[in-house]
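J.: Output the structure for:
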Amino acid sequence: MLGFLLAFGTAISEALKDITSKFNLHYIDEYTAAFSMHLVQSILLAPLIFYFGFEEMTPRFLWALLASSVLQLIVILLYFKAIKRSELSVTVPLITLTPLFMLLTSPILIGEFPSLLGIVGIILIVTGTYISNISENNKNFFAPFAMLVKEQGPRYMLLVAFIWSITANIDKIGVEETSPVFWSFSKDFVILFYLIPILAIKSKKPLSQINKRKWPLLLVGFFRSASVLTQMFAIQFILVAYVISIKRASSVFIILFAFFYMNEKRNFRNRLIGIVIILTGLFIIAVS
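T.: This next block holds a predicted model:
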């Protein structure tokens, strides 16, 4: 039960991070947003590292750190591009496809495979995501596939979903080799250094952008830290695919928030149906 509660905490933190990130991206570029988020997270987690102590860095840990940090760097840039260019309620739900990809990646990378009920839950989540992207005025049931190919934001987010199906499993390796706190800090601290030259080349006056949005950026980093920590602790108790599936419940909160507070009302009837199916899938996973 603790694992599911931690995973649900991850979903809430992830939704809050996405919402605050969307507002910030009206004022700053995606490179500054990515750098500041990892900077805040590193600052917040550093005291915990000194409190709990440093862990032994085995060769397996170092390989996992290298692979995860490189892939996460690619993901975070694609992710911010996606939510900057398209509606939250269109792009973010596509991340719920990650658990489907994990039916392939988890057995290969860490030897984990969900139960039959768990697979049913994952399929329901994917189905709910598909329906939430169907246009109410389009009679073609396969229209969302065309949308994923043609629209830039959803295309970025689909790639994010696949890469995350790999990095989520690498997280399990990193946590097994060290601890949730040490792995969370190490991975994002390395990414922070990757982002410095990218920020210098791609961003215009990043320090000025950060100064103007310092408090909202601090919130993004805080919610990101909470999301990462709860996820890393959760994968110690339940399968990684289940943790990520529950984490994707954040899309439900985002769709509702986008409808009530951001006036993103396009196709909300289909998205509401999708929410119900997603929640059903999450419930099945919880009891499997």
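J.: From here on, just use CA atoms for contacts and neighbour counts.
T.: Will do.
J.: where exactly do the helices run in the stretch 101-250 of the chain?
T.: Assigned helices in the stretch 101-250 of the chain, in chain order: 116-132, 143-150, 152-177, 180-202, 206-212, 214-234, 240-247, 250-261 (criterion: DSSP state H, counting those that start in this stretch).
J.: Would you do the same for the sequence below? I want to compare the two.
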Amino acid sequence: MDWLALSLLCALSLASADAATKAWLRDYSARELVLIRFTVTGLLLAPLLVGLPSLSNLPTPFWYWIAALLPLEILAMMLYMAAIRDYPLAQTLPYMAFTPAFVILIADWLLGERVDPQGAAGILLIVTGSWLLNGHSARLGDWRTWAAPWTMALRVPGSRMMLAVALLYALTATMGKGALQYLPPEQFGAFYFALLGVATLVFIGLPQPRALSRLWRRPAAVLVVAALNGLMVYTHFLALRLVEVAYMIAVKRISLIIGILYGAWLFHEGDLRRHLLAAALMLAGIFLIAW
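T.: Model (predicted):
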């Protein structure tokens, strides 16, 4: 399977995991959902750890990167789960398009990398798409209302949480470059999720045994969501091995469109045309940034 097919499968499995979570696990707490996404998924990915190099050979900087990444990753997932569980997918998932825009800004701040005109155009498309998501709050004849869609995004809890997730993922993506250089990509994914699973179990699961016992109220749904998430992780790193990161991430963000379609199909979320147009603009911005 080539990188494009793997990336599309990755996008489909991510959007499907989100839709399955919203449909079947809506009454689960954010902590329980994080345990499913990290701990249960980590268990399913454990066979990929066969052949992992000795951990004693990993240098100290690797563990510094991991120590910084784990809490940010867990916090991002808790916000992500709460957002897709409690708010319409069409009003939350598209804001993940801000991740590559934030990456450019963070790289400029931390690494001194400058944005070229194509990257700036990509950011403009993403911002325009975010305006269109809440465009009903603006009136074209009254310029004083033109900023209302952005202020509304900050007022709506689900949109605000997903913007925070996009920022956190931009940080972890930039910092993850430091850790990824010490392991092959496909093994890094399984190892990283194993660590995330253990950390989630220790800091979220064990202090609240009731959350662990409640986890298996719907074992079939839990396993389906974890398996879809595991497929996303597996195809993500397989695709990364075959193509540049920017290309793979750009295609993976097609999950935004798939998620909106799931929202209309399964949860009868309205205003599909405007939401799809907004997501398409944001996706076009991602492709401009990637290329």
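J.: Please work out the TM-score for the two chains.
T.: After superposition, the two chains reach a TM-score (TM-score structural alignment, normalised by the length of the first structure) of 0.84; 284 aligned residues with a Cα RMSD of 2.9 Å.
J.: Out of the helices of the stretch 101-250 of the first structure, which one sits most buried?
T.: Stretch with highest mean neighbour count among the helices of the stretch 101-250 of the first structure: helix 240-247 (a mean of 28; mean count of other Cα atoms under 10 Å).
J.: Have a look at how far, on average, that one is from the second structure.
T.: Average distance, helix 240-247 of the first structure versus aligned residues of the second structure after superposition (mean Cα distance after the TM-score superposition for the first structure): 3.7 Å.
J.: Now do that helix: distance to the chain's middle.
T.: What separates the centre of helix 240-247 of the first structure from the centre of its chain is 11 Å, taken as Cα atoms, centre = their mean, to the nearest Å.
J.: Looking at the helices of the stretch 101-250 of the first structure, which is nearest to residue 40 of the first structure?
T.: helix 214-234 (5.0 Å; Cα to Cα).
J.: so which of the helices of the stretch 101-250 of the first structure gets nearest residue 21 of the first structure?
T.: Once the helices of the stretch 101-250 of the first structure are compared by Cα to Cα, helix 214-234 is nearest, at 6.3 Å.
J.: What ranges does the stretch 1-150 of the second structure have for its helices?
T.: 3-24, 30-34, 41-45, 60-86, 98-111, 117-133, 148-155.
J.: Need the counterpart of residue 273 of the second structure in the first structure.
T.: The pairwise alignment with the first structure assigns residue 273 of the second structure to residue 269, based on TM-score structural alignment.
J.: and its match, how many residues sit next to it?
T.: The local packing of residue 269 of the first structure (other Cα atoms under 10 Å) involves 15 other residues.
J.: ok so, going back, want to throw the helices of the stretch 1-150 of the second structure into CSV with distance to residue 256 of the second structure?
T.: Converted to CSV, these look like this (distance: least, Cα to Cα, whole Å):
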stretch, distance to residue 256 of the second structure
helix 3-24, 7
helix 30-34, 20
helix 41-45, 22
helix 60-86, 12
helix 98-111, 12
helix 117-133, 12
helix 148-155, 17
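J.: Of all those, which one is nearest residue 166 of the second structure?
T.: helix 98-111 (4.6 Å).
J.: Of all the helices of the stretch 1-150 of the second structure, which one is nearest residue 180 of the second structure?
T.: Nearest of the helices of the stretch 1-150 of the second structure to residue 180 of the second structure, taken as Cα to Cα: helix 60-86 at 8.4 Å.
J.: for the closest one, which positions count as buried?
T.: 62, 65-66, 69-70, 73-74, 76-85 (16 or more other Cα atoms under 10 Å).
J.: mean shift of that helix relative to the first structure?
T.: Looks like 1.3 Å for helix 60-86 of the second structure (mean Cα distance after the TM-score superposition for the first structure).
J.: and that helix, what does it pack onto?
T.: Packing contacts for helix 60-86 of the second structure, counted by 3 or more Cα pairs under 8 Å, 6 or more residues apart in numbering; DSSP states H and E, involve helix 3-24, helix 30-34, helix 157-180, helix 185-200.
J.: okay, the angle between that helix and helix 157-180?
T.: 160 degrees (axes from the mean of the first three to the mean of the last three Cα atoms, to 10 degrees).
J.: what's helix 60-86 of the second structure aligned against in the first structure?
T.: With TM-score structural alignment as the criterion, helix 60-86 of the second structure aligns to 59-85.
J.: what about that stretch, distance to the chain center?
T.: Relative to where its chain is centred, stretch 59-85 of the first structure has its mean C-alpha point 11 Å off (Cα atoms, centre = their mean).
J.: Stretch 116-131 of the first structure now?
T.: 18 Å.
J.: average gap between that stretch and the second structure?
T.: Mean for stretch 116-131 of the first structure is 3.5 Å (mean Cα distance after the TM-score superposition for the first structure).
J.: when you align them, which residue in the second structure goes with residue 158 of the first structure?
T.: Residue 158 of the first structure maps onto residue 163 in the second structure, by TM-score structural alignment.
J.: Report the separation between its match and residue 39 of the second structure.
T.: Distance from residue 163 of the second structure to residue 39 of the second structure, counting by Cα to Cα, to the nearest Å: 25 Å.
J.: Over to residue 19 of the second structure?
T.: 19 Å.
J.: same question, residue 106 of the second structure
T.: In terms of Cα to Cα, residue 106 of the second structure sits 29 Å off from residue 39 of the second structure.
J.: In terms of neighbours, single out the busier of these two.
T.: residue 39 (24 against 17).
J.: Tell me the spacing between the nearest residue to that one once chain neighbours are set aside and residue 226 of the second structure.
T.: Leaving aside its chain neighbours, residue 39 of the second structure sits nearest to residue 197 (3.6 Å; criterion: Cα to Cα, 6 or more residues apart in numbering). The gap separating residue 197 of the second structure from residue 226 of the second structure is 12 Å, by Cα to Cα.
J.: shared neighbours of the two, which are they?
T.: Taking Cα atoms under 8 Å, 6 or more residues apart in numbering as the criterion, residue 197 of the second structure and residue 226 both touch 40, 41.
J.: Counting neighbours, what do you get for residue 26 of the second structure?
T.: 16.
J.: Might one say that it is in contact with residue 83?
T.: No: using Cα atoms under 8 Å, residue 26 of the second structure is not in contact with residue 83; the gap is 11.0 Å.
J.: Test my guess that residue 262 of the second structure contacts residue 19.
T.: Yes: applying Cα under 8 Å, one finds residue 262 of the second structure in contact with residue 19, separated by 6.5 Å.
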